[in-house]
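Asks: pasted the sequence and its predicted model underneath.
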Amino acid sequence: MSHERHEPDPEVVALASRVFDHARHGHTQDLATYLDAGVPVDLTNDKGDTLLMLAAYHGHADTVTLLLDRGADPDRLNDHEQSPLAGAVFQGETEVARVLADHGADPDIGTPTARETALMFDQSDLLTLFDTP
């Protein structure tokens, strides 16, 4: 049995890099074009960060909405067991946290959870998002 290691195609790496940059920088329409062309909505990078995690962490509510509307998993944890909601709370991104909560993101998953993060940073305004029926 051969255990050859194949180097990734540089063009594929460049494409993935562009897609992740669109999520990170909130280029919603450009990202939508790539999703329309078949890029998986839950694509992850080498740290396990999804497009949603990057958009949420960097405060891009419109991009977060696009990804959630396209079926992104709001509770997918990265390799550090962090959720997109906890990332938004950590960054103090209230609007992003609201969008995620409205789309059913679980405030009690990950390490630390979004709820624990809000408590750590005394963000009671964000805690109220998690207690809405």
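Replies: Sure, I can see it.

Asks: please make it C-alpha for all contacts and neighbour counts, starting now.
Replies: OK.

Asks: from the middle of its chain, how far away would the longest helix along the chain be?
Replies: In the chain, with assignment by DSSP state H, the single longest helix is helix 10-25. Distance of helix 10-25 from its chain centroid, counting by CA atoms, centre = their mean, to the nearest Å, is 15 Å.

Asks: ok, now stretch 12-28?
Replies: 13 Å.

Asks: now stretch 65-78
Replies: On CA atoms, centre = their mean, the centre of stretch 65-78 falls 7 Å from that of its chain.

Asks: list the buried residues in it.
Replies: Using 16 or more other CA atoms under 10 Å as the burial criterion, the residues of stretch 65-78 that qualify are 65-68, 72-78.

Asks: could you export these as a markdown table, including distance to residue 24 and secondary structure?
Replies: Converted to a markdown table, the buried residues of stretch 65-78 look like this (distance: CA to CA, whole Å; DSSP: H, G, I helix; E, B strand; the rest coil):
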| residue | distance to residue 24 | secondary structure |
| --- | --- | --- |
| 65 | 14 | helix |
| 66 | 13 | helix |
| 67 | 12 | helix |
| 68 | 15 | helix |
| 72 | 15 | coil |
| 73 | 17 | coil |
| 74 | 16 | coil |
| 75 | 18 | coil |
| 76 | 17 | coil |
| 77 | 17 | coil |
| 78 | 15 | coil |
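
Asks: take a look at this one as well, against the first:
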Amino acid sequence: MDPSGDEVDADVVEFAHQLFDLARDGETERLGAYVEAGVPVELTDADGNTLLMLAAYHGHAATVQDLVKRGADVNRLNDRGQSPLAGAVFKGEDLVVSVLIGAGADPDAGQPSARATARMFGKPGLFD
């Protein structure tokens, strides 16, 4: 059941998991086709991670760029208050960091912020 008490269709849940896997795996064209067909670009998993967050965290710059082009919010935080940019900094995904900054990601959003994460990992000048 979902929080409203309604039954959740198992096929819908499985489809959503497949979409999150496409983001994690960097399947840009397939994921983009689903978004084009009506899947919300801001779809979130049970932890509040968007498709963009999952693509960024797993280092898929092309997928991140495509989701941004389709309207994904580069500053949307997950349920733990983490931003896609902070996740990319944490994972050392420099190309993803560059794409997100180019798309207007805020290095001070979230907890810890991308700026604080960069300091923790010895990259204090990353956002100067």
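Replies: The structure has been received and is ready for your questions. The structure presented is a predicted model; accordingly, all values stated were derived computationally and were not measured.

Asks: care to give me the TM-score?
Replies: Superposed pair, TM-score by TM-score structural alignment, normalised by the length of the second structure: 0.94. Supporting alignment: 126 aligned residues with a CA RMSD of 1.4 Å.

Asks: re earlier: helices or strands up against the longest helix of the first structure?
Replies: In this structure, helix 10-25 of the first structure packs against helix 28-36, helix 51-57, with contacts taken as 3 or more CA pairs under 8 Å, 6 or more residues apart in numbering; DSSP states H and E.

Asks: winner for burial among these?
Replies: helix 51-57 (a mean of 29; mean count of other CA atoms under 10 Å).

Asks: what's next to that one, contact-wise?
Replies: 20, 23-26, 41-44, 61, 63-64, 67-68, 72, 74, 83-85, 87-88, 91, 93, 96-97 (CA atoms under 8 Å, 6 or more residues apart in numbering).

Asks: of those residues, keep whichever come out buried.
Replies: 20, 23-24, 26, 41-42, 44, 61, 63-64, 67-68, 72, 74, 83-85, 87-88, 91, 93, 96-97.

Asks: residue 86 of the second structure belongs to a strand, doesn't it?
Replies: No: counting by DSSP: H, G, I helix; E, B strand; the rest coil, residue 86 of the second structure falls outside a strand, being helix.

Asks: columns distance to residue 37 of the first structure on top of the buried residues of stretch 65-78 of the first structure, output as CSV?
Replies: Formatted as CSV, those follow (distance: CA to CA, whole Å):
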residue, distance to residue 37 of the first structure
65, 19
66, 15
67, 14
68, 17
72, 16
73, 19
74, 22
75, 24
76, 23
77, 25
78, 25
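
Asks: how near is the residue nearest the centre of the second structure to residue 97 of the second structure?
Replies: By CA atoms, centre = their mean, the mean C-alpha position of the second structure lies nearest to residue 53, the distance being 1.2 Å. For residue 53 of the second structure, the distance to residue 97 of the second structure equals 12 Å [CA to CA, to the nearest Å].
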